[in-house]
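A.B. asks: pasting the structure only:
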């Protein structure tokens, strides 16, 4: 078995996530009890309200704390991956698992990142939309044509048949209409608080670049596949530069899955609420078996299954 950990991004957070782990596993609690986020993570996750948890400045450190806690519990059982990847925010959880950040640093960093992303576009009307069942080139042509109304770009290459566009509201709406006219099955508006992974987020990239000068980056104990390159760290690349680019550039999760498959990954564990990434893997390749951990029950099931495979 050659194992990868996949870390969920923003969007599937919910009130109560991880609270059964908090109650049943003392070693999980420290990740929710840390003051690093600048607010009470455990209190917000336990009691909400949902709309406050859904604010980017809160969602991001809460998700990182959740994922770091599960990773620690898996590691206690001797379960470590050969590599890791994460979708958007999940890349920070992957880097934390790999030892680049300690959990407290990652939680503080993503609290800062969330605030920077919230304020990047000011009051500019923006949007995002998922485009189903349209190829990349055709969608790019739709974005190019709609760009007369403002910035609109392909933000996410998630898996075959699922792309995401982001940008200024009118341009996104027009690109969606053109995509439907070109054969897309659906255009689904996404309720996210900003045009994530578009060039409109460049102020957040600049803010992160300054923040990165104040923190240290550890050596990776296993490779992380980066969103913007769909590869592990290459000669001449630096993690700060890739993370600065990531917040304002397209992310290539489908390509990352294919790269892991080329490197021999045959098993993936998704860590985070929901099973979105497992779905992306299944739509991309049949060569990688997927598991998902999001609560105490699934944690025990995955530990049992993986230990059974290695015996």
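C.D. replies: Thanks, I have the structure now. The shown structure was predicted, so the numbers you read here are calculated from the model rather than taken from an experiment. Numbers count the residues shown, from 1 in each chain.

A.B. asks: okay, CA-based contacts and neighbour counts for the rest of this
C.D. replies: Fine.

A.B. asks: and stretch 3-18, what's buried?
C.D. replies: By 16 or more other CA atoms under 10 Å, the buried positions in stretch 3-18 come out as 3-11, 13-15, 17-18.

A.B. asks: which other helices and strands contact the strand or helix carrying residue 58?
C.D. replies: Here residue 58 sits within helix 56-76, counting by DSSP states H and E. Under the contact definition 3 or more CA pairs under 8 Å, 6 or more residues apart in numbering; DSSP states H and E, helix 56-76 sits against helix 26-33, helix 90-97, helix 103-119, strand 267-271, helix 296-310.

A.B. asks: out of these, which gets nearest to residue 80?
C.D. replies: For these, the distance to residue 80 is smallest for helix 90-97, at 9.1 Å, taking CA to CA.

A.B. asks: and here's the other structure:
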């Protein structure tokens, strides 16, 4: 298989679960070694947390973000160690964009682990718990959803924040405005419009204070030109300038995740296979819905690693 046909993708929040990567960790030392590296950066035993901790603790944003980044980097390192084909593009969904940049050599791993923990803290404190909400909307056109959010915004902030696949969009904002939007969306014929179990309205304009803090944190961190291009959520394009990459990471916190655009960019570049590095297969499902011809694999167990390696042989 030609390297130009392969992209590796990295999941965002929601893919974490207690016991994730357990079998890979027992089979391949590089998994636990990567978690040990991250544990040293954060001064707590991250592997013990994901294997023996409580799901509630794992779901705290400031915990979830470094845990998922570490899981993705560990799987990427395993892929490389096992002789996996070098991809021509990388991309990640929200938090996963940081994982992609680490794997592309643009961000130092320990720096990134500390940075995303801080990002989680900033995002959580930008809007007090209980004041923000998110909801998934199925079965309406993007433009309809954007228009209905504009109507409901007389009640408060509500915006379309994740364009995940055709017919699947996530909205977020202040609780009353999200509730109002849900009613209007159902009246407009949405198949489903259901609240999501998250603690803050991610990727809305309400996250601007978090963006300001992230910009300050990024000022002290070195970003290099990626050695594999990364497709960015904000505009669905690749960037090589480290200063632009920093600006995009800040903007991403309060801007919509344009995942459909990211996948369309990969397809236009000739990508035929995507491999999801990390727990679960959320992105594999989205990618398949965006384009049925895509060959989508994921790696979170020894069996799925073998299958992914075979899929590009």
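C.D. replies: That came through, no problem. Bear in mind that the values here come from a model prediction, so they are computed numbers and not experimental data.

A.B. asks: so for the helix holding residue 58 of the first structure, what gets flagged as buried?
C.D. replies: 56-74.

A.B. asks: show me where the second structure has its strands.
C.D. replies: 6-10, 89-92, 132-138, 158-165, 168-174, 192-195, 230-231, 273-277, 295-299 (DSSP state E).

A.B. asks: which among those strands is found nearest to residue 247 of the second structure?
C.D. replies: Per CA to CA, nearest to residue 247 of the second structure of those: strand 230-231, 14.2 Å.

A.B. asks: ok, the counterpart of residue 8 of the second structure in the first structure - contacts?
C.D. replies: In the first structure, residue 8 of the second structure lines up with residue 5, judged by TM-score structural alignment. Residues near residue 5 of the first structure by CA atoms under 8 Å, 6 or more residues apart in numbering: 81, 83-85, 94, 268-271.

A.B. asks: 6 Å instead, please
C.D. replies: 81, 84, 268-269 (CA atoms under 6 Å, 6 or more residues apart in numbering).

A.B. asks: quick one: residue 182 of the second structure and residue 164 of the second structure, what's the gap?
C.D. replies: 18 Å (CA to CA, to the nearest Å).

A.B. asks: gap between the two ends of stretch 247-259 of the second structure?
C.D. replies: End-to-end for stretch 247-259 of the second structure, by CA to CA: 19 Å.

A.B. asks: whereabouts in the first structure does that stretch align?
C.D. replies: Going by TM-score structural alignment: stretch 247-259 of the second structure matches residues 241-253.

A.B. asks: likewise for stretch 106-116 of the second structure?
C.D. replies: With TM-score structural alignment as the criterion, stretch 106-116 of the second structure aligns to 100-110.

A.B. asks: and what of stretch 213-228 of the second structure?
C.D. replies: So stretch 213-228 of the second structure sits over residues 207-222 in the first structure, by TM-score structural alignment.

A.B. asks: for that stretch, buried residues please.
C.D. replies: In stretch 207-222 of the first structure, counting by 16+ other CA under 10 Å, buried: 207-209, 212, 220, 222.

A.B. asks: out of those, who's nearest residue 200 of the first structure?
C.D. replies: Of all these, residue 200 of the first structure sits closest to residue 207, with 13.3 Å by CA to CA.

A.B. asks: quick one: which two of the buried residues of stretch 3-18 of the first structure are the most distant?
C.D. replies: Taking CA to CA, no two of the buried residues of stretch 3-18 of the first structure sit farther apart than 3 and 15, at 29.7 Å.

A.B. asks: now the helices: where do they sit in the stretch 151-300 of the first structure?
C.D. replies: 169-181, 202-212, 239-246, 253-262, 276-284, 296-310 (DSSP state H, counting those that start in this stretch).
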